[in-house]
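*Asks:* Predicted coordinates and the sequence they were generated for:
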Amino acid sequence: MSTHYSKPVLVRSVQSIQAADLLPANAGRASRVHALINALGLKDSVQIEAARAATDEELCMFHSAEYVRAVCYAGSDESDFGLVHGCSRFVGMASHVRYAAGGTLVAAEALITGRTRTALHWEGGRHHGRRARAAGFCYINDAVLGILRLQQRFSRILYIDLDLHHGDGVQLAFEHSARVTTLSLHHASRGFYPGTGLACVEGRGRGQRRSINVNLQPGARDGTFTGAYSAVGELVVERFAPDAVVLQCGCDGLAGDPHKVFNLTTDAYAECLRVAMAWARPLLVLGGGGYSHSDCARCWARLTAVACGRGSDVPADVPEHEFLGEYGPGFEMAVDAMRVADENSAESVRAIVDAIAGQLG
């Protein structure tokens, strides 16, 4: 097993990008993300490893065989598996599911074998999927599959979820586990999907106090978000001493996202990644939500640069490439915050941190 850690691994392939582009909720997003990564000249700073299609056996590490048949083969009853409304069937669904899962497994395997200390898979991070049900635009829960694969080498794993929406599927999967701690920073309120993640500390049985939630109010700015992340993250790392970390970087909390709930810039996500890298554990980095193609590309391309140690090299302007016209009228790499009130105060964030600290003991 190698002890020499070289460049970060970026998992992608032509097939996996095409499969991700087919997802109706994020149609065409993956192509934009990787086109910008290429335009920034980051290909030479990463090890590119091809995503592969996960097998039925690999999908069944978490999902039921009946569900795998429903999403990968024709003829199953859609309503029994949540394949309705926002998770309706679409052309290429089986390919999307297999490559989203397979890419995350390849990234996890790069960490297990020691080929890298940081592995990136931007088409992953589908965190709402259940064992036998699609949910929240997530037909697969590759984050759970990645954690299960990491457990082949790493005893204790910390999963951190930066998505605007609660990482409910991952928390539910491991709520009884003593080996996996989940930390989700999100917005939760009545009527806001998925309607969970209100309690600061949850978990059941052996997993008691290992499901941790930071519920922030609308308007959260960079300082609010990163302050809560750093304070709670340090508590959790100290308390649970993870051997590896999984960081889901759903960027629907960006100021430019159609949800318009949080008011974050890419600076917040970059700082969260830097903090996670400073913990010096093997790190699996995944994508997730985000419904402005250009802003997702800006964010994940910048995070790729940070992972490579080239965060300071990112230019002010979006470089020339095939999708440049979609970045107008400013054509800037930055995502500007909006002029809206941050409904979180320093006192309210401190209260959350103190509540978590008190319950963790």
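*Replies:* On my side now, so go ahead.
*Asks:* C-alpha only now, for contacts and for neighbours.
*Replies:* OK.
*Asks:* pretty sure residue 77 is touching residue 71, no?
*Replies:* No. Using C-alpha atoms under 8 Å, residue 77 is not in contact with residue 71, being 10.2 Å away.
*Asks:* Comparing the two, which shows the higher neighbour count?
*Replies:* Higher neighbour count among residue 77 and residue 71: residue 71, with 26 against 10, using other C-alpha atoms under 10 Å.
*Asks:* Put this next to the first one:
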Amino acid sequence: MRSKDRISYFYDGDVGNVYFGPNHPMKPHRLCMTHHLVLSYDLHKKMEIYRPHKAYPVELAQFHSADYVEFLQRINPDTQHLFPEEMAKFKLGEDCPVFDDMFEFCQIYAGGTIDAARRLNNQLCDIAINWAGGLHHAKKCEASGFCYINDLVLGILELLKYHARVLYIDIDVHHGDGVEEAFYFTDRVMTVSFHKYGNLFFPGSGDVKEIGEREGKFYAINIPLKDGIDDTSFTRLFKTIISKVVETYRPGVIVLQCGADSLAGDRLGCFNLSIDGHAECVRFVKKFGLPLLVTGGGGYTKENVARCWTVETGVLLDTELPNEIPDNEYIKYFSPECSLRIPTGHIENFNSKSYLGTIKMQVLENLRCIQHAPSVQMQEVPPDFYIPDFDEDEKNPDERIDQHTQDKHIQRDDEYYEGDNDNDHNMDDV
């Protein structure tokens, strides 16, 4: 175990200001609520806080098709009616509406995950957090499930420059189909998704029989669950499978998607997990002591999303948080009880012991088909893709990686309380 983890945390206040539209369940405002809750518990004093750079279109095209990225950049609510064919082709519309500042929103959350991966690659931190990321449904050429750009795939591609094997773990209530699909044919990335599975439940994929193909056969792992799973069943299954995965696959780095729609009481979810149960998965993954990139994901009861990701920030910092929520800008959302923990749900648990036992045996059997962790021939690492647009005089020659927006410490009036940057590890002068 490392003595003290160095944690980089990425946030841009603009990411929470976009609006998907009336009645749309995705509320980016939950990111502002999370951030202010993190601040109210003084957790920012124990981390390095960064504003991510806005990912360039050419960076997004490392995974997505150039015509798709170009269309996202060009389209806006006033012009969308002029492009019915492209809207249909790229699956934009009801679930994935076109809204004001949509492309900038994508650039910010994707930039956060890419920057997080780069800091891990350059050993500038041990754990990197981007709660705005985790949009795991987006495909190469189309939007899906409220996701436009797949920041996770972009972050993993970055990590693959330095690591032979990347482990991706997904605890969102929905199957991590976009990430699985991107790496379905390779053994360089193992994807493990715990999710509700059923033909009528989005996205309808993620059967235990989906295991990858060609070089990727047995490197996709799916744990399909039924309604109502509780903390005890979920965490027991999670720990058994993940310990075996880490032991067998021996990843160099882990990416953990912490979708909070698997919590009890979520607007779109159907599990009974408490925040403590959800956070126990984060605690368990942290214990492996491997470089760790943590993102958000789904989560549609926004006050519970903020509670969950704040508790998990505390877990990553080894900090126990008092249950009474300190005063903050969004305190009214947590009233009347203003407590951090939420009760577990009351949905009937349809996951019998025998069902979970069968799933577990099937997954462990598939893992046994992997003889040993795949190795990769050594080759020259491609450079971090970056277009600098800063003044040469600004550059710090001691900094090991490009020092543009992603590596400038930041302070903005709407993000920090005044007088909070007098401790040296929180922020440097810029």
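*Replies:* Everything's here; your move. As the structure is a prediction and not an experimental result, all values here were calculated from the model.
*Asks:* Superposed, what's their TM-score?
*Replies:* Once superposed, the chains reach a TM-score of 0.95 (TM-score structural alignment, normalised by the length of structure 1), with 355 aligned residues with a C-alpha RMSD of 1.6 Å.
*Asks:* corresponding residue for residue 89 of structure 2 in structure 1?
*Replies:* Structural alignment (TM-score structural alignment) places residue 89 of structure 2 against residue 80 in structure 1.
*Asks:* Just to be sure, that match is in a helix?
*Replies:* Yes. Assessed with DSSP: H, G, I helix; E, B strand; the rest coil, residue 80 of structure 1 lies in a helix.
*Asks:* how near is it to residue 66 of structure 1?
*Replies:* 10 Å (C-alpha to C-alpha, to the nearest Å).
*Asks:* most remote residue from structure 1's center?
*Replies:* Centroid-distance maximum for structure 1: residue 75 at 31.1 Å, with C-alpha atoms, centre = their mean.
*Asks:* From residue 312 of structure 1, how far off is that one?
*Replies:* 51 Å.
*Asks:* which bit of structure 2 covers stretch 213-220 of structure 1?
*Replies:* Counting by TM-score structural alignment, stretch 213-220 of structure 1 corresponds to 222-229 in structure 2.
*Asks:* Please apply the same query to stretch 176-195 of structure 1.
*Replies:* Under TM-score structural alignment, the match for stretch 176-195 of structure 1 is residues 185-204.
*Asks:* buried set for that stretch?
*Replies:* 185-198, 203 (16 or more other C-alpha atoms under 10 Å).
*Asks:* and the two most separated of those residues?
*Replies:* 188 and 198 (28.4 Å; C-alpha to C-alpha).
*Asks:* The nearest residue to residue 45 of structure 1 once chain neighbours are set aside: neighbouring residues, count only.
*Replies:* Take residue 45 of structure 1 and drop its neighbours on the chain: the residue closest to it by C-alpha to C-alpha, 6 or more residues apart in numbering is residue 308, 6.0 Å away. Burial measure for residue 308 of structure 1: 18 neighbouring residues, criterion other C-alpha under 10 Å.
*Asks:* do residue 240 of structure 1 as well
*Replies:* 17.
*Asks:* Give the equivalent position in structure 2 for it.
*Replies:* Checking TM-score structural alignment: residue 240 of structure 1 goes with residue 249.
*Asks:* Any figure for the gap between its match and residue 83 of structure 2?
*Replies:* 46 Å.
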